[in-house]
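Colleague: fold the following for me, if possible:
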Amino acid sequence: MADDIKKNKAKIKNVAKKELQNQAVKRKIKVEKGGQKKIKVDTAKENKIRKVGVKKPVVNDSKKNETKKNQIKKRRFYDYSPIFIILFLLMLGLIMIYSASSYTADLKFKNSAYFVNKQLIFVGLGLILMIIVSIIPYQFWIKLSKPIYLVATGLVGAVLVIGRDANGARRWINLFGIKFQPSEFVKVAIIIFSSYYLVKYKNDLHSTDRKVAEKKLWILFGAVFVPTLLVMVENLSTSIIIFLIAFCMSFLGTSNKRLHTVGAIAMGVILFFSKPFVKFIYERGARDYHLTRLLVWAEPEKFSRDGGYQVIQGLYAIGSGSLFGKGLGQGMQKFFLPESQNDMIFAIIVEELGLFGAGLIMGAFVFLIYRMIKISFSVKDPEGVYLVVGIFIHLSLQVILNIAVVTGVLPNTGVSLPFISYGGTSILVLLGEMGIVLSVARSIKLDY
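Modeller: Below you'll find the predicted structure:
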């Protein structure tokens, strides 16, 4: 009886064992000796991998994180908003040059579009120059800062020898039929040279020893003084801009502000006492081209034949503009205002487009300067920062001085309104500077 029970139990075990084996085969579970079960994932994909002999790589979590960090792509920052503002100002400038000069151009050259056609050529060349310069890394210009400075200084020195007279001043050089104004190149040369100098001697300029810092500042001022003096002989306004560019850049580039404080006080005193001083020396018999301009500023009605007439007509144009102006092309003062397409074009803008048009232009300049300031804050390389800072200082000074001259706040200095006034050399230099700003902006890298 007991043997039968044992045989039945053995049969039951064998049947159960076979059933388990069948289920294991169906579920692809390999049963090894000792009763240990090992799950074997035997998919078609795994079979293919085994046949080829490729092993799956084992990657640790730490390595996965590192690869993810390395895979983060970086893209270069390119600010398109300044380009749109520049194009807007250039187009507006072409329209206003035609409006201001068509009558004069028709009388002199029998072509009402004479001035705007010439300006259009320089605008096209300037835009090509801006694109080329924006592609070139800005460090290239820093490396050439000394040769650029020497060439610019040599050109303004050559003006005094082989230069051509224009409106009573010798400011132009004519080489192989190409006429240009070297003083415009000095502005950008000083910006590039100052950027190089302020970075190279950064430790000395921020030294706690005042003598060390002031020594480096005097060397910089001496280097700037040479081309400034050469330009001053025939172009006082541009020499003032050149000096102020270096003055402002060096102020930002040093921790020692004593020289700048003294200089700012001196400039304020000179400006305050300039009118009575000019009258005093004029009454003593002094006569000079620059002195005449200061006299016109002091008393434009009395010296109307010496340039006061232009200032008075400009003020008439501004006063008649009202809120929205007389309408594009409807202004009258351009028939009486000499060279209205040049330095005094802002007066024509106010007359024809009113305070609304003037505010629109001012807003465009403010936005352009704001974008340059944002770029300067985003750049890590100090040389790039100084380049952008120097360019927006130059642009700001030229806008402020031009409007101040037209409104009679400052003497007539012959400063053009950036991107708008007629002038080929000025347009080329300004668009070249904008190319440098875009080149610096391209060096900014963003993660995404």
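
Colleague: from here on, just use CA atoms for contacts and neighbour counts.
Modeller: Fine.

Colleague: what's the first helix or strand after the helix or strand where Arg170 lies?
Modeller: Element membership of Arg170, judged by DSSP states H and E, is strand 169-175. Downstream of strand 169-175, the next assigned helix or strand under DSSP H and E is strand 178-180.

Colleague: now the helix or strand just after that next one: buried residues?
Modeller: As assigned by DSSP H and E, the chain's next helix or strand after strand 178-180 is helix 182-200. For helix 182-200, the neighbour count (16 or more other CA atoms under 10 Å) marks 182-198 as buried.

Colleague: how far does helix 182-200 sit from its chain's centre?
Modeller: The chain centre lies 14 Å from the centre of helix 182-200; the measure is CA atoms, centre = their mean, to the nearest Å.

Colleague: I'd like the structure of this one too, to check against the first:
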Amino acid sequence: MSVTFGRTDTSVLGRWWWTVDRWTIAALLLLIAVGALLTMAASPAVAERIGAQSFHFVRRQFVFLAPAVILMLGISLLTPKQIRRTAVIGLLISLLLLALVPLLGAEVKGARRWLSLGGLSVQPSEFVKPFFTVVAGWMFASARLEPGFPGRIIATGLFGLTALLLLVQPDVGQTVILASIWAVQFFLAGLPLIWLAVLGMAAPVGAVVAYQFFPHVQSRVDRFLDPSAGDAYQVTTALSAFRNGGLFGRGPGEGKVKLVLPDAHTDFILAVGGEEFGLLLCLLVVALFAFIVLRGLSRLVKEDNLFVVLATAGLLVQFGMQAIINMASTLRLMPAKGMTLPFISYGGSSMLALALGMGMVLALTRTRYGREGLDA
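Modeller: Sure thing, here's the model as predicted:
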């Protein structure tokens, strides 16, 4: 990035340039570039297999790339107070859309998760996560700083409502991420020991309940524990792709897994990258995710604004967990879960929602001074 702003520049863009974490921006842009590369590698074969034009998915994904980058950088210009206001409005809209999904949503693979709005398929669950994270962080912080304010109750109530709407779809994976965000924020805000014990017992109980009441969860767990118990074709094929790719890969366009893997452009896109570009590209992707999360957390070490700490930590937990779940599923380190790899997998809703969330991280971790500090 070239810069023309001097340190004495007091314009909005000038202050932004010298206060935002430019290393994180660079890492995010590199991650988006890798995603664009892998989309071009993986999606043409998938498009041809379903009878669409070769670059059908490529064109659709690239339509969202520029708006996602603009959204991320635009959100990063906001102050913490503006982030809170945006999150409240966004959460209300997202919850309304989530409530409409079971009634108006299209059913795909036994689940209703998408709404058709203006000719575009929107997945409200992707957008509810960053908005919930910021609002819950605000409530927990307010409860800690203002004795008597029922922030914990409000945050827990919002979590319960959002989790219920997600489970109706059903979407257990997104519910797990939401629960992790809520638990981490509650812990950082000063979780009482009794609550820590309750959550410790609730986690395994929730896993057993999900296994008993959601057939798709039971099927995936059974196949993970015993691959011969069901169809483990996608995971087995993905592992074979990594082995075939080796250290340097078979070369761009030379991969075979994308020709036979149904979700090569979404859930298993890392397998395509591993086969064509090798272990080195996979390690680069892992390093980028780790750098972004750790860099964001390091910016919080000297932060004295509890809301900023809780909201940013929650957003980074969401980002990191989503990446871990996708990669662990692809490598058969956990039961398969249909979840996009942030900024890499095909998906417009995922791309825009992640850009929104990471834009909030950039905004909240900016160095604040003067008026911006007072507006926190």
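
Colleague: now do the strand holding Arg170 of the first structure against helix 182-200, angle only.
Modeller: Interaxial angle, strand 169-175 of the first structure versus helix 182-200 (axes from the mean of the first three to the mean of the last three CA atoms, to 10 degrees): 90 degrees.

Colleague: how big's the offset between strand 169-175 of the first structure and the second structure?
Modeller: Comparison of strand 169-175 of the first structure with the second structure after fitting gives an average deviation of 0.8 Å (mean CA distance after the TM-score superposition for the first structure).

Colleague: and that strand, what does it pack against?
Modeller: helix 145-162, strand 164-166, strand 178-180, helix 182-200 (3 or more CA pairs under 8 Å, 6 or more residues apart in numbering; DSSP states H and E).

Colleague: could the ones you listed go into JSON lines alongside distance to Ile444 of the first structure?
Modeller: JSON lines is the format used below for these (distance: least, CA to CA, whole Å):
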{"stretch": "helix 145-162", "distance to Ile444 of the first structure": "22"}
{"stretch": "strand 164-166", "distance to Ile444 of the first structure": "44"}
{"stretch": "strand 178-180", "distance to Ile444 of the first structure": "34"}
{"stretch": "helix 182-200", "distance to Ile444 of the first structure": "18"}
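
Colleague: thinking again about what came up before, the second structure: matching residues for the strand holding Arg170 of the first structure?
Modeller: Counting by TM-score structural alignment, strand 169-175 of the first structure pairs with residues 111-117 of the second structure.

Colleague: what does stretch 39-46 of the first structure give?
Modeller: Under TM-score structural alignment, there's no match for stretch 39-46 of the first structure.

Colleague: what about that stretch, start to end distance?
Modeller: 14 Å (CA to CA, to the nearest Å).

Colleague: cool, and stretch 313-324 of the first structure?
Modeller: One end of stretch 313-324 of the first structure to the other measures 19 Å (CA to CA).

Colleague: that stretch: which residues count as buried?
Modeller: For stretch 313-324 of the first structure, using 16+ other CA under 10 Å, the buried residues are Gln313, Gly314, Leu315, Tyr316, Ala317, Ile318, Ser320, Gly321, Ser322.

Colleague: what range does that stretch cover in the second structure?
Modeller: Aligning stretch 313-324 of the first structure against the second structure (TM-score structural alignment) gives residues 237-248.

Colleague: also stretch 357-373 of the first structure?
Modeller: On the second structure, the counterpart of stretch 357-373 of the first structure by TM-score structural alignment is residues 281-297.

Colleague: mean shift between that stretch and the first structure?
Modeller: Using mean CA distance after the TM-score superposition for the first structure, the mean distance for stretch 281-297 of the second structure is 1.1 Å.
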